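turn this into a model:
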Amino acid sequence: MISRFFCPFPLPASGEIQLPEALAHHAARVLRLRDGDPVILFDGSGGEVPALLSVRGKQCFAALQDRREVERESPLRLVLVQALASGDKMDWIVQKAVELGVAAIVPVQAERSVLRLAGERAAKRVEHWQQVAVSGCEQSGRNRVPLVAPICGLRDYLARHRECLRLILDPMATQRLLDAVRPAGEAQLLIGPEGGWSDDELAACRSAGCVGMRLGPRVLRTETAGLAAIAALQTAWGDF
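A predicted model of the protein is given here:
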C-alpha cells in the first residue's frame, strides 16, 4: 500500500515541495521510505496528489504529479457528539469514527465524565485529537479532515444545531436506531460517558428535540456504542 500523508498547507499544481520536518521524519525514519518511493499527498481541500519521494539527508522532498479529484466522503453527513471518555478511549473513538466516515466530532463534558478538561489542557487535548483525526484520514484514504470541535458543555451544545436531526443513544428508549427517518441534511449522534447520561441530561436532550434511540437490548460501552451506531447509520443511509 502506498503511504499517504497530510500536508498542512495547500499543495501547488505542480513542481517539487519540501515536506514539513515532522512529516519528513515519519516518512524517512519511521516508515523508512527511500528515494523514488511513491507517496500520496492531500491537503484537506479534497482530492489527492501522487508524488515521488526524494530523501536528502534529514530533508524530504516530493515531486508532484497530476492531482486526482478523488472523493471518499459519505453522502451521509454524520456528526459524532461524544461525551468525554477517560484514558486513551477518546483517541480510539476519534480515530475509528474518522475511519467510519463521520464529518465532524464534538467532544462534550457530561456530568458523569471521568475525564475533566478545561483551559489550556482542554485546548491541547483537542489539538491532539485533531492530529488523531488526520492519521485516521491518512490510513483510511479520506482526503478531507473532519474537524474536532472545542470541548463544550452538553447544555451549550444543545443550544445550537436545533435545525438538524439529533439522535441520542439511550438504553431505555423504545425506538430502535433504524426506526429513525432518514434526514434530508445533517444528522448528529449523541453518545454518553462511561456512567451514562444523567436523568437531568436526558431530560434536557429531550426538551431540545433529541430523539432517543437504542441499540438492541444490550448496554454498550461508550467506546463501542458510537462506533456501532455510526456503522449502522452508514449501512442504512450512507455508503456501506
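
CA atoms for contacts and neighbours, from now on please.
Will do.

burial of residue 139, as a residue count?
15 (other C-alpha atoms under 10 Å).

elements contacting the one helix or strand residue 92 maps to?
Using DSSP states H and E, residue 92 sits in helix 89-100. In terms of contacts (3 or more C-alpha pairs under 8 Å, 6 or more residues apart in numbering; DSSP states H and E), helix 89-100 is packed against helix 119-140, helix 222-237.

can I get the ones you listed in JSON lines with distance to residue 17?
JSON lines is the format used below for these (distance: least, C-alpha to C-alpha, whole Å):
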{"stretch": "helix 119-140", "distance to residue 17": "19"}
{"stretch": "helix 222-237", "distance to residue 17": "37"}
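
nearest to residue 82, out of those helices?
helix 222-237 (7.8 Å; C-alpha to C-alpha).

mind listing what's buried along the closest one?
222-223, 225-227, 229-234, 237 (16 or more other C-alpha atoms under 10 Å).

skip the chain neighbours and tell me the closest residue to residue 21.
With C-alpha to C-alpha, 6 or more residues apart in numbering as the criterion, residue 21 has its nearest non-adjacent residue at 7.2 Å, and that residue is residue 59.

could you also give me the structure for this next sequence, so I can compare it with the first?
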Amino acid sequence: MNSRIQTTVKKTDALRIKSLGKSYADLDALEPLDLTVAHGESIALVGHNGSGKSTLLRLLAGLLEASSGTARIMGHPIGTVGARAALSFIPDDPVLYDDLSVREHVEYISRLHGGPGCDAVAEALIEQLGLGHRADDLPTRFSRGLRQRTSVLVAFSRSFDVLLVDEPFVGLDAAGKATVLELFKSANERGAAVVVATHEEQYVARVSRCVALRDGVLVHDGPATPDDVVRLVS
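Predicted coordinates for the structure are as follows:
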C-alpha cells in the first residue's frame, strides 16, 4: 500500500554481517556471527528471552556499540548516516513522542526523512492500521495494542530498504496482526529486506528462512516450520 517503502537501486546486499558480537563485563550477549540478507528477503528471528535477538537488532539499528565485527546496511557501516537513512526500526516497546498526535508523528517522521508529510498515502495507511478515529489523539493515552499500531505506522511513514522489527504482534488482535503481516509482505514485494524477531506462527509460516539464537549463539539459519521453532527456542 505504501509506495514510499523502497526506492534505492539494488547494487549490494541489503544487510551483511561479519563476526558481529556484543559482550559486557560478565556476559557475552551475542557471540560473533555472520549473516547476509538479500533484497526482498523476509526472515524470522527466533529465540527464547535473553537469547540475543534484541541485542542483534539494536546493534544493527545503531543503538548499541558492537564489541567485535562489522555490519553494513546497503553498503553503509551500521550507525552511520547512510545506514540510518536506509533502515526503519520497530522496537519491542513503542517509542513515541508524548506531545505529538498520531497524524503529527507521521508528518514529522516523513518530513524528517525527506518525505511529503502526511499526504493521501499516509492517510490511507492510518486507516489501514485502524487508527483513523484516533489520528488526532496523543498515543500516551492509548492501549498497548494501539501504541503498537502507531509504532508500525511511524516505521512505514518513511522510505526504507531494510526493516528491523522486534516483537511487533504483542498487544494486537487478530485483525491487527493480519494488517501488520500484509504490510511486511508489501515491503518485501517492493524489495525491502525484513527481519522480524517473533514466534508468531502466521509470520514464521510465511517466510522461507528462520534465524535462531540460543544464549547469544547462532544455532540455525535456514527453513523452519512453526514446530521447528518450538524446538529451536526450547
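
what TM-score do we get after superposing?
The TM-score (TM-score structural alignment, normalised by the length of the second structure) is 0.26; 98 aligned residues with a C-alpha RMSD of 5.5 Å.

ok, back up a step: quick one: closest of the helices and strands packed on helix 89-100 of the first structure to residue 97 of the first structure.
Comparing these by C-alpha to C-alpha, helix 222-237 comes nearest, at 6.2 Å.

relative to helix 89-100, how tilted is the closest one?
10 degrees (axes from the mean of the first three to the mean of the last three C-alpha atoms, to 10 degrees).

which of the three states applies to residue 194 of the second structure?
strand (DSSP: H, G, I helix; E, B strand; the rest coil).

number of nearby residues for residue 86 of the second structure?
23.

regarding the second structure, what is its longest helix?
Across the second structure, the longest stretch assigned as helix under DSSP state H is helix 174-189.

which of the residues in that one are buried?
176-177, 179-181, 183-189.

quick one on the thing from earlier: list the contacts of the helix holding residue 92 of the first structure.
By C-alpha atoms under 8 Å, 6 or more residues apart in numbering, the surrounding residues in contact with helix 89-100 of the first structure are 80, 84, 105, 129, 132-133, 135-137, 139-140, 146, 223, 226-227, 230-231.

for that helix, buried residues please.
Of the residues in helix 89-100 of the first structure, those buried (16+ other C-alpha under 10 Å) are 90-91, 93-100.

before we move on, what about stretch 124-142 of the first structure?
125-126, 129-138, 140-142.

biggest separation within these, which pair?
Across those (C-alpha to C-alpha), the longest gap, 24.3 Å, separates 125 and 141.

returning to what we had before: nearest to residue 42 of the second structure among the buried residues of helix 174-189 of the second structure?
Of those, the one sitting nearest to residue 42 of the second structure (C-alpha to C-alpha) turns out to be residue 188, at 6.7 Å.

the closest one is in contact with residue 162, isn't it?
No. Assessed by C-alpha atoms under 8 Å, residue 188 of the second structure is found out of contact with residue 162, at 9.5 Å.

give me the common contacts of these two.
residue 194.

circling back to that earlier point, list just the nearest of the buried residues of helix 222-237 of the first structure to residue 158 of the first structure.
residue 226 (18.3 Å).

what residues are up against the nearest residue to the closest one once chain neighbours are set aside?
Among residues not flanking residue 226 of the first structure along the chain, residue 191 sits closest, at 6.0 Å (C-alpha to C-alpha, 6+ apart). Applying C-alpha under 8 Å, 6+ apart to residue 191 of the first structure gives the contacts 80-83, 168-169, 222, 225-226.
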